[in-house]
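Visitor: After the sequence you'll find the predicted model.
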Amino acid sequence: MTNEDDKARVANIFDVARLAGVSHQTVSRVLNDLPNVRPATRERVEKAIKQLRYTPSQAARALVTRRSRTIGLITTGGPDFGPSSTALHFNDAARDARYAVSMASMLDSDPASLRAAVELLLRQNVEAIVLIAAHAGALEAILSIELGVPFIAVDAGGRPGVHSVALDQYAGARAAVDHLVGLGHREIRHISGPLDSTDATERLRGWRDSLAAAGLPAREHLVGDWTPASGYRHGLALAADRDMTAVFVGNDQMSLGLIHALSSAGLSVPADVSVIGFDDIPEAEHFAPPLTTIRQDFDGLGRDIMTELLAVLRDEDAADLPRILPSLVVRESAGPPRGRAADPIDSDTTPETASAPAAARQPLG
């Protein structure tokens, strides 16, 4: 079988959208010869269809013409704070827009389970589908399905041809590490979330880039699973690292376990080791000591999903919204290394930035 035969066999509407640089809804409009598609855009889509030798399914040809005022929401993974909060606020935003939400939640995100969830939602005549997934594989599985309805993903990585919204995980990580660098730390470790999570890999990338920008080494990071138990386990190992003076942790729950482990090993936070978390869960200000962390605006993210979705329903060429920029919340778990005053801070991590509104935005990069 030739490469062209293989393309023809596997090509779907998302492949066409990626090649043409448009959304899959725009491809659907071209397939149905509908208006409101610019001639140049239509030409690119038609060229991509021909190049991929794509044959559309009935689902791909179908645009949403019914008005059920119901949105399908698929969530995957455990009841972690971030995804759960995002789903809650999206439901609120949908209700404010006079839409109902039909949810399909699952721990696993295998392709068969996701396909079953999609088929269930489509049988309920949903006008669109939203994905809030803990694992990057869930998005890949959804993109292999011919939906025939608008689709929005919460995706920190961003994919060509797929409408997405996100909090800027990378910028949040950089703010955390820049703060530690500004305090005078030179050996800053990282406990990441699972590496099949786009949020975790974006935070890992931010940690590395901030250290590189400061001319500091990025030692081997430790991989957790978002739970306090994994933070505790890695904390016991880090307690033996006498060079380390600070840890940037992928979320607040792992920070809790880390602080427990450091205390068990006879180390004090922040006198011996500074700790910065991520998320700003409600309990973070009641840790011992209260946790310096990165606050994420899950309310704003939930509302952005609905704003983007309404724009897509009205205009198939709707542009994605800018990512929401998280903010640094300074508490008591991070301070200068023992015996050293804080260096002057000439980065973005100033007191003004630390108290900036969580809804501040920056353009997609």
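Guide: Arrived safely, thanks for sending.
Visitor: alpha carbons only for contacts and neighbour counts from here, please
Guide: Fine.
Visitor: check contacts around residue 213.
Guide: The contact partners of residue 213, by C-alpha atoms under 8 Å, 6 or more residues apart in numbering, come to none.
Visitor: Residue 172 contacts residue 297, correct?
Guide: No - Residue 172 is beyond contact range of residue 297, at 11.4 Å (criterion: C-alpha atoms under 8 Å).
Visitor: how many other residues sit next to the residue nearest to residue 151 when sequence neighbours are not counted?
Guide: Distance criterion C-alpha to C-alpha, 6 or more residues apart in numbering; nearest residue to residue 151, sequence neighbours excluded, is residue 129 at 4.9 Å. Applying other C-alpha atoms under 10 Å, we find 23 residues neighbouring residue 129.
Visitor: want to compare, so here's the second one:
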Amino acid sequence: MVDVAREAGVAHVTVSRVLNGHPSVRPQTRERVVAAIERLGYRRNDLARSLKSGRSMAIGLVIAGSDLFELPRTLRGVEGAAQQSGYWVNMSSWQGGDADQLAATVDRLISQAAEGIAVIADRPLVAGALERMVTRVPMTVVTSGDLTNPAIGSVELDQELGARLATRHLLELGHRDIVHLTGHLAVFDARARVDGWRAEMREAGVTSPEMLEGDFTAASGYRLGLELARRRRRPTAVFAGNDQMAIGVLAAFAEEGVAVPGDVSLVGFDDMKGSEYLVPSLTTVRQDFVALGRTSIEVLVGMIGGARPRHHLIAPTLIVRRSAAPPR
């Protein structure tokens, strides 16, 4: 800044005021300072600023796991919210291990002056590691399922509500025989969707609905779809655990001559790219992953400002297309 001040013929404090948008600088003086900055290629020294102010305006981000669904959209939400709040993001990754290794990853970001830590997590990988974690800065976690550590904020998409929306849509169309093809039941999201489907069916007076376990792959949807198509008495509707499984069901039904939605209605989950171009276009549940990432940073920034940790659920949206209709 001393070099810029000398180049522009102004005092050092005037350069500081221009850089901070202070209204007391005359337009002509501001123009001279900006021109000097451009000629000299001046850039702020964020480290020096943080030492002076005691604020780094940095957030640490830990990517925990290698199989995180829709990670790019979640990261877009993280980055957008951080920029809007005046923070920059410093990222690291942790691919499993014990709690001490996760703590070391977090501490490395804190040592780089991160004011808070956000974790985007594969739940089986972090659930145990976070239970007793103590950090020197606020922390939020993007994952499925409540965390019991009261010092950590958390954000998740409401899987149970999404399953309720899908099931309710089929019930409102007049279906009662709705089979749920689940994801792998060792996965939290799959169990939460089962809970939502079962609760909605129970409230509609259907006490023993049928479910068949898959694993969230199109192959498992195809296998279970063939099983249903070859039954003498088929269900009138299928709620697939995700859109991949719904694709497999569509392929199996097409091979066996089962019309969708003429013979059996079908609803998926995720609103994956291209689901609107399936034949028929797929009714499904949309999850807002950009909002997921954005909310995690909003919660974290609030905690940096003194707010208490909290658990935040983001509601999904039912997207109605052509794969579901009233039963014949």
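Guide: All right, it came through fine. This is a predicted model, so every value here is computed, not measured.
Visitor: picking that back up, you'd agree the residue nearest to residue 151 of structure 1 is in a strand?
Guide: Yes - Residue 129 of structure 1: assigned to a strand according to DSSP: H, G, I helix; E, B strand; the rest coil.
Visitor: To which residue of structure 1 is residue 217 of structure 2 aligned?
Guide: Aligning on TM-score structural alignment places residue 217 of structure 2 opposite residue 227 in structure 1.
Visitor: again but with residue 135 of structure 2, I slipped
Guide: In structure 1, residue 135 of structure 2 lands on residue 147 (TM-score structural alignment).
Visitor: what about that match, which SS state?
Guide: Residue 147 of structure 1 ends up coil, using three-state DSSP.
Visitor: and what of residue 240 of structure 1?
Guide: Strictly by three-state DSSP, residue 240 of structure 1 counts as coil.
Visitor: Map it onto structure 2.
Guide: Counting by TM-score structural alignment, the partner of residue 240 of structure 1 is residue 230.
Visitor: One more: residue 210 of structure 1?
Guide: Using TM-score structural alignment, residue 210 of structure 1 pairs with residue 200 in structure 2.
Visitor: correct me, but that match touches residue 164?
Guide: Yes - using C-alpha under 8 Å, residue 200 of structure 2 is in contact with residue 164, at 5.7 Å.
Visitor: circling back: quick one: the match of residue 240 of structure 1 from residue 83 of structure 2, how far?
Guide: 54 Å (C-alpha to C-alpha, to the nearest Å).
Visitor: And residue 52 of structure 2, by the same measure?
Guide: 21 Å.
Visitor: cool, and residue 292 of structure 2?
Guide: Here the criterion is C-alpha to C-alpha. By it, residue 292 of structure 2 lies 16 Å from residue 83 of structure 2.
Visitor: which of these two has more neighbours?
Guide: residue 292 (26 against 11).
Visitor: Map residue 112 of structure 2 across to structure 1 for me.
Guide: With TM-score structural alignment as the criterion, residue 112 of structure 2 matches residue 124.
Visitor: which residues of the stretch 151-300 of structure 1 fall in helices?
Guide: Using DSSP state H, counting those that start in this stretch, the helices assigned to the stretch 151-300 of structure 1 run over residues 169-182, 198-213, 228-238, 252-264, 298-314.
Visitor: wait, which of those helices is closest to residue 52 of structure 1?
Guide: helix 298-314 (25.3 Å; C-alpha to C-alpha).
Visitor: quick one on the thing from earlier: compare residue 172 and residue 297 of structure 1 and say which is more crowded by neighbours.
Guide: Between residue 172 of structure 1 and residue 297, residue 172 has the larger neighbour count (other C-alpha under 10 Å), namely 26 against 22.
Visitor: Now do the same contact list for the more buried one.
Guide: For residue 172 of structure 1, the contact set (C-alpha under 8 Å, 6+ apart) comprises 203, 206, 294, 325, 326, 327, 328.
Visitor: Ok, residue 298 of structure 1 next?
Guide: With the criterion set at C-alpha under 8 Å, 6+ apart, residue 298 of structure 1 makes contact with 82, 85, 86, 89.
Visitor: again with residue 92 of structure 2
Guide: 60, 61, 62, 63, 105, 109.
Visitor: try residue 140 of structure 2
Guide: Per C-alpha under 8 Å, 6+ apart, neighbours of residue 140 of structure 2: 117, 118, 119, 152, 153, 154, 155, 296, 297, 299, 300, 309.
Visitor: So what's the residue count around the residue nearest to it when sequence neighbours are not counted?
Guide: Residue nearest to residue 140 of structure 2 in three dimensions, not counting chain neighbours: residue 153, with 4.3 Å by C-alpha to C-alpha, 6+ apart. Using other C-alpha under 10 Å, residue 153 of structure 2 has 23 other residues around it.
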